[in-house]
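Engineer: next input, structure requested:
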Amino acid sequence: MERVGTALGAEAAAERVSVLLGPGLNIKRNPLAGRNFEYFSEDPLLSGTLAAAQIRGIQSQGVAASAKHFAVNSQETHRMSIDEIVDERALHELYLEGFRIAITQGGAWTVMSSYNRVNGTYANEHVELLDEILRRRWGFDGLVVTDWGGNNDRVAGLRAGNALEMPSTDGVTDREIVRAVEDGTLDESVLDARVDELLTLIDRTAPRDAAPADLDGHHSLAIEAARRSIVLASNRDGMLPLGRAAGRIAVIGDFAATPRYQGAGSSLVNPTRVDTPLDALRATDLDIIGYEPGFRRRGAASGRLRRRALRLAEQAETVLLFLGLDESAEAEAVDRTHMRLAQNQLDLARELIALGRRVVVVLAGGAPVELPFADEVDAMVLGYLGGQGLGPAIADMLTGRANPAGKLAETYPLQYSDVPGAASFGRTEATSEHRESIYLGYRYYDKVGAPVRYPFGHGLSYTTFAYSDLGADATTARVTVANTGAVAGDEIVQVYLEAPDAAAGQVRAPRELGGFARVHLEPGERATVEITLAEHAFQVFDTGIHDWRVAPGAYTVLAGASSRDIRARVAVDIEGERVDLGGSPNYTTGRVTAVDAAEFESLLGRPLPPATWPTGRPLTRDDIIAQTKGRGGFASVLHALIEGTSRALMALGRPHASNNVRFAFDLPFRSVERMSGGTVDAAMIDGLLLMVNGRFWRGARRTLSAWWAHRSRPARTAQRMRPESED
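Structural biologist: Next up, the predicted model:
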């Protein structure tokens, strides 16, 4: 990750870009979250460690990294207004911990605040988050920047610690700052501090004579990064790697020729090149007899494509089936509505399996999907979004030129209904209640003993590894790993910390990741791997003192190949002051799907705010455009116009543009003026609000009048400023 970050920084520097807007490291709370493809993991230690490495690499080139989105950016639905309701312990142990690691170990020069509210306050105005935690507790000395259009109250943001609003509003909110200083509601010293932070960033990223980026070398790095990340999820009877026994091979699936190599939305970039899996496979010694796309990209059924694929498969002995989520399924501003692959892909997979040929599935996408056919195929390869070098990486892994070693950074549930919060995620209006608290991902599944498709940390190899001689103390674990197979390979050794008595009767996960390390071993080679345990390995966040505290007891240190493939264990006694980790029945057992409002309120220590939008009142500047739905009149027309435009663009095969249009739904009315750079002014917004609130003609007249006045204002201003000699 640090090498990748260095390459990204070098390319940014060559283009005279001062700030690279990444890495994104929010916790993957739910598989349907639209921005999961940008984020690292469901585990904060893994997220923070990888983010810190990338930050160090980027900033080594004089380019600032921007750790984002701070904080609790857990969904895209109504992201600019949603209030993420989360208890204090879960906030610190899960949602903030990765950022703490990224800041303290990576030294990020900028942090991007998220759009959403956190427990009632916009993240960009959250004094506790931006000042007390980020700066005072973690020692951050950089600049906080808003997400694009993520400013609610500019002056409140300045007070909390935000220095830079993006994009520029061409003076719209600058005037708010001037008025606040003049009327005494904003101390000028606060403004000075924010200016100092901006000047510091300018100094840190001062233009340098950057050499042109080594694009060939970076492409080779992209291949290596993809190769090291691919996860071999299943491999029945040693089907992979492919060799002569594979015989005649049919390549089927649109993603083989037109790969998903990145997500959609603001993260979209233009690659210098893209190597496709199909081209890379044809360049090998495999007997590739043909290729068929098999299905249309965005789910529309095609009998012709399906029949051609089946005919090709009938001539083969092995089928390489490339499936995945299309560009419209994973994008900024849109959460997925289900966890399934497109039906036409599922139908094709079933028919190919029924032919009785060997089937190897290569899956593309940035988050888990349901895989009902997983037990019926011969191998499952999770390629995720492999970047521009994914083609050679996949071919190398399938043929054995590279030994897979990637491990899953998130759990694959059997079905979406198994996910805590599945019933409510992305379906509420004003708030998103994190009733599952600390029980996310493997912490939840391991607590309740739920079966999963693939556990956190899972990933197979073409060789085998044996663990022995595990030893541990309060800071370090050491374990000997031996390659007991016939080929060289890498193993990612994972250390988990099992809570005393496996956390029975406590609000605590039974085990948590405490550290990890990657080791390369030749056949027969062994090595002792030493892993430094996480800073908070034996601690919990004590809400009584609002700080971390060691939770004493008899722990078990586990070493394994996944959260459920434990190979060695050793006991460690940890001393400390007793922490009360008891709670209500559903929280002590982890059965959080049964938590009701009263139990969640008890955990929070306060009443829950309303979960729905207010009804029966006119919309205001602080409401979002999505609230026009179902109000009738012009409001419904406006909603239908945006929805129809989005659907039309999707039908025209322009998913990125479609998603950008849908971005408007979650835009507060107040932001229209700011995002337009003042082209639309406050008076026009007031007229538009009259129109959507049922007073169409009066609002239309006011909007037109405001537009005319605004249009002529620059001319009058220019007339007043013209030198006398020009008259």
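Engineer: CA atoms for contacts and neighbours, from now on please.
Structural biologist: Noted.
Engineer: which residue ranges form the strands in the stretch 151-300 of the chain?
Structural biologist: Along the stretch 151-300 of the chain, counting by DSSP state E, counting those that start in this stretch, strands occupy 162-164, 231-235, 248-252, 287-292.
Engineer: which residues touch the first one?
Structural biologist: It stands for strand 162-164. With contact meaning CA atoms under 8 Å, 6 or more residues apart in numbering, strand 162-164 is reached by 124-125, 130, 143-146, 157, 194-195, 197-198.
Engineer: and this one, so I can compare the two:
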Amino acid sequence: MAGESTTQHTRDDEQVREDVVGAALGRLDLDAKARLLAGQDMWSLPALPEIGLRSLVFSDGPIGVRGVRWTADDPSIALPSPTALAATWDPELARRAGRLLAQEARRKDVHVLLAPTVNLHRSPLGGRHFECYSEDPYLTGEIGSGYVNGVQDGGVGTTVKHFVGNDAETDRFTVDNLIDPRPLRELYLAPFEAITRNAHPWGIMCAYNSVNGTTMSEHRHLQNEVLRGEWGFDGAIVSDWMAARSTKGAVEGGLDVAMPGPQTVYGEALAGAVRAGEVEESVVDEAVRNVLRLAARVGVLDGAPAVVSPSDLPAGIDGQAVAREVAHRAIVLVRNEGDVLPLASSGTVALSGAAARDARVLGGGSATVFPERVVSPLDGLTEALPAGALSYCVGADPSDELAVADKGFELRAVCRDEKGEVIGAGSLPNGQVQWIGDDLPDGVSHDSLHSVEITGTFTPRETGEHVFGTRGLGRFTLTVGDETCYDDFHGPREGADPFESFFGAPEERGRFHLTEGRPVTVSLTHVVQKSTGSPLTAVMFSLSHLSPRRDADELIAEAVEAARTADTAVVVVATTDRVESEGFDRTDLALPGRQNDLVRAVAAVNPRTVVVVNSGSPVELPWREEVSAILLTWFPGQEGGAALADVLLGAEEPGGRLPTTWPAAFSDAPVTQVAPVDGELPYAEGVFIGYRAWDRAGTAPAYPFGHGLGYTTWSYESATVSGSGRSVTVRLTNTGDRAGREVVQAYVAPVSDTAGRPARWLAAFGGVTAGAGETVEVTLDLPRRAFEVWDEAASSWALIEGPYTLTLAHSLTDPRLTVPL
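Structural biologist: This is a model prediction of the structure:
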């Protein structure tokens, strides 16, 4: 009875919201309606006091909530990367992570989170691979549904992105992805459909790219007919930032909100198009209705009950605890020869790798947030091990490129007008200035701003030759100590990404011999370029730095000597933000620098060598058979070092399973084409991406989809299929000597295929926990969609009756039980 009462209450609230939205819409004139559909600035929509509408605020995600300012003054919880979240294979944990992010959003007065990213791992070269969940559409849909439900449990909206086909970064603004209807439906649209049906998201973000000739912000078929018509989506469709191309095409193609503002294809341009008879006002009304519905749901429209009232919000959530839990649950143990892990707490450990000290905890680009603290592997192991048990050597640095000035720098930004008078100042978390829209220091406006000086001190951590540089476009003057090493104008490359000043490579400007611990003054002055006709008003540039480069062989030799006498050697290898970031794709899967040499040299002197791989997506591990254990930590978030120590010392089990296939070599990867030719990128592989493609090629990867070891063992006892054949109950026993968690994976394979399908595919999964010797059961529901294909001739789903084989497995290549369907 209580459930019926709650359902009725929810339906009553929905009707009230619809009534308030309809009444509010009826009180707006054309200009107000058109203005509401255009961003008023970088992150928000305008308030309309005449209808009781407050400003609706968006913020980037997906691993944190940055808020409307790019600053460390208002820090954010930084969760592990989306690849890590998917590696947990736990939608409920994703839901808890979402609830935490909703709490963070409310703290920062944010109403809508620009997340999750549910594009697929079509190719390991994809630059935002780390920001997406998986190569499998079903796993992606399940994790994404958990995330969306969690965020919206907290009364904050989501915008599931990027709809659709934004699976690579090369020419992302202009590329036309040619995707046949069947792979489009069975792969790329599938996660969006699942999340729309299972989690009812309040927003969708359309992609920059085109699909089959039509830019996504104007894709009437996919946005109006499929998303809204077939799937019943009733939220707001928001453009990716600067993705809206035209007024008539966008509004008739289903785009509700054009971001950012105030210069957009909506606003005055949309009102003018209606008055000129180019667009029907009724089309505008439907877009406004969708936006008002979103506003009502998050509680910024007077008279409309928010979906989640303040009294129903989840209790206060410990962000550090959730970040640590997701991190250790996401760690994938792919190798553990001789059960070298977990480590004995009494042994000595020789730790090496630059990323062990300066951990990379998140990916580059719009996913960046500024956590209050970061626990590196060095920090985590120092805290967990007895005094004197741990030694550390750099061993090898993954980067020999300039990076944003960070460790040892204390900086601020000083703003001046054209006369050179100071008009404002602000703190900086590092050497990067990124002020977009009205995100400027107090008292400063774009009209009054002429130059910005990054100024402060640098205290070196090493004696030697330090390299300084700049990133950005325009005029720069760089001074270190008393010497000006650069004073010139740096222009754009032809055909460069519009965000090159943020994503592009830094330029070297000067070298200085500095002494460890002795501060030196630094100053980088940038004359701001006034943008004309651009929808984005921004100041984006950075001071860059590179520490002294010691002889690589000498660094490796130091690590080897430390490892030689230690009980265990732990080597941390990593990618950099010049390898994995928004704005560009990778060209190979190699670890940068001399890191492979470091691993091999350490492994040669210590048979108990453990390698920790700190990357958001697959990298080649050519030494994988030469070491005892390998842990994949992804980008592990702010608590990554603490979680790693938990796993290494056995306080927690490495709970992750691979959400994507790891190639042994880049040349083995079945899909490597991410660069368009003449503006077009054919998805020629059809439905064969990820493990589907590996099965067809017959090539063995380094580690298959679903793989992951634990600290206990499992015996699969029996599998019982329901009478309808649409669910299976699996009985299994923990046969080890400690508690653990197992992810039961169900793969469907056609006995004889007449529909051109893959050899097998993931149909369901479920996690179970059990103590040593305990027997447990899990029931997996097999969705109808697992047995359907998209019939291109009929433009509809077709059920293929079978027969099928159902395999219950520990991973794709570790089957435990097989039953007929």
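Engineer: excluding sequence neighbours, find me the nearest residue to the most centrally placed residue in the second structure.
Structural biologist: Nearest to the mean C-alpha position of the second structure, by CA atoms, centre = their mean, lies residue 131 at 2.3 Å. Leaving aside its chain neighbours, residue 131 of the second structure sits nearest to residue 82 (5.2 Å; criterion: CA to CA, 6 or more residues apart in numbering).
Engineer: just tell me what the one you found corresponds to in the first structure.
Structural biologist: Per TM-score structural alignment, there is no equivalent position to residue 82 of the second structure in the first structure.
Engineer: show me where the stretch 601-727 of the first structure has its helices.
Structural biologist: For the stretch 601-727 of the first structure, the helices defined by DSSP state H, counting those that start in this stretch occupy 633-651, 655-662, 669-675, 682-692, 696-721.
Engineer: just tell me the aligned range of the second one in the second structure.
Structural biologist: So the one you mean is helix 655-662 of the first structure. Alignment note (TM-score structural alignment): helix 655-662 of the first structure is unmatched in the second structure.
Engineer: which helices and strands sit right next to that helix?
Structural biologist: Other helices and strands packing on helix 655-662 of the first structure, by 3 or more CA pairs under 8 Å, 6 or more residues apart in numbering; DSSP states H and E, are helix 633-651.
Engineer: the host helix or strand of residue 467 of the second structure packs against which elements?
Structural biologist: If you go by DSSP states H and E, residue 467 of the second structure is part of strand 464-472. Helices and strands touching strand 464-472 of the second structure, by 3+ CA pairs under 8 Å, 6+ apart, are helix 500-503, strand 507-514, strand 538-546.
Engineer: just name the most buried of the ones you listed.
Structural biologist: strand 538-546 (a mean of 24; mean count of other CA atoms under 10 Å).
Engineer: ranges for the strands of the stretch 51-200 of the second structure?
Structural biologist: 58-60, 112-114, 157-158, 160-163, 176-178.
Engineer: wait, which of these is closest to residue 254 of the second structure?
Structural biologist: When these are compared by CA to CA, strand 160-163 sits nearest residue 254 of the second structure, at 12.1 Å.
Engineer: in the first structure, what stretch matches the closest one?
Structural biologist: Taken onto the first structure by TM-score structural alignment, strand 160-163 of the second structure occupies residues 67-70 there.
Engineer: picking up where we left off before, need the helices and strands packed on strand 464-472 of the second structure in CSV (columns: distance to residue 729 of the second structure).
Structural biologist: Listed next are these as CSV, based on distance: least, CA to CA, whole Å:
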stretch, distance to residue 729 of the second structure
helix 500-503, 49
strand 507-514, 59
strand 538-546, 55
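Engineer: closest one to residue 281 of the second structure among these?
Structural biologist: It's strand 538-546; of these, that one is closest to residue 281 of the second structure (CA to CA) at 33.0 Å.
Engineer: and for that closest one, what span of the first structure is it aligned with?
Structural biologist: So strand 538-546 of the second structure sits over no part of the first structure, by TM-score structural alignment.
Engineer: show me the contacts for the aligned partner of residue 242 of the second structure in the first structure.
Structural biologist: The alignment partner of residue 242 of the second structure in the first structure, by TM-score structural alignment, is residue 149. When the contact criterion is CA under 8 Å, 6+ apart, the partners of residue 149 of the first structure are 165-167, 671, 674-675.
Engineer: so which of these persist in the second structure?
Structural biologist: Retained in the second structure: 165-167, out of the contacts of residue 149 of the first structure (criterion both residues aligned by TM-score structural alignment, their matches' CA atoms under 8 Å).
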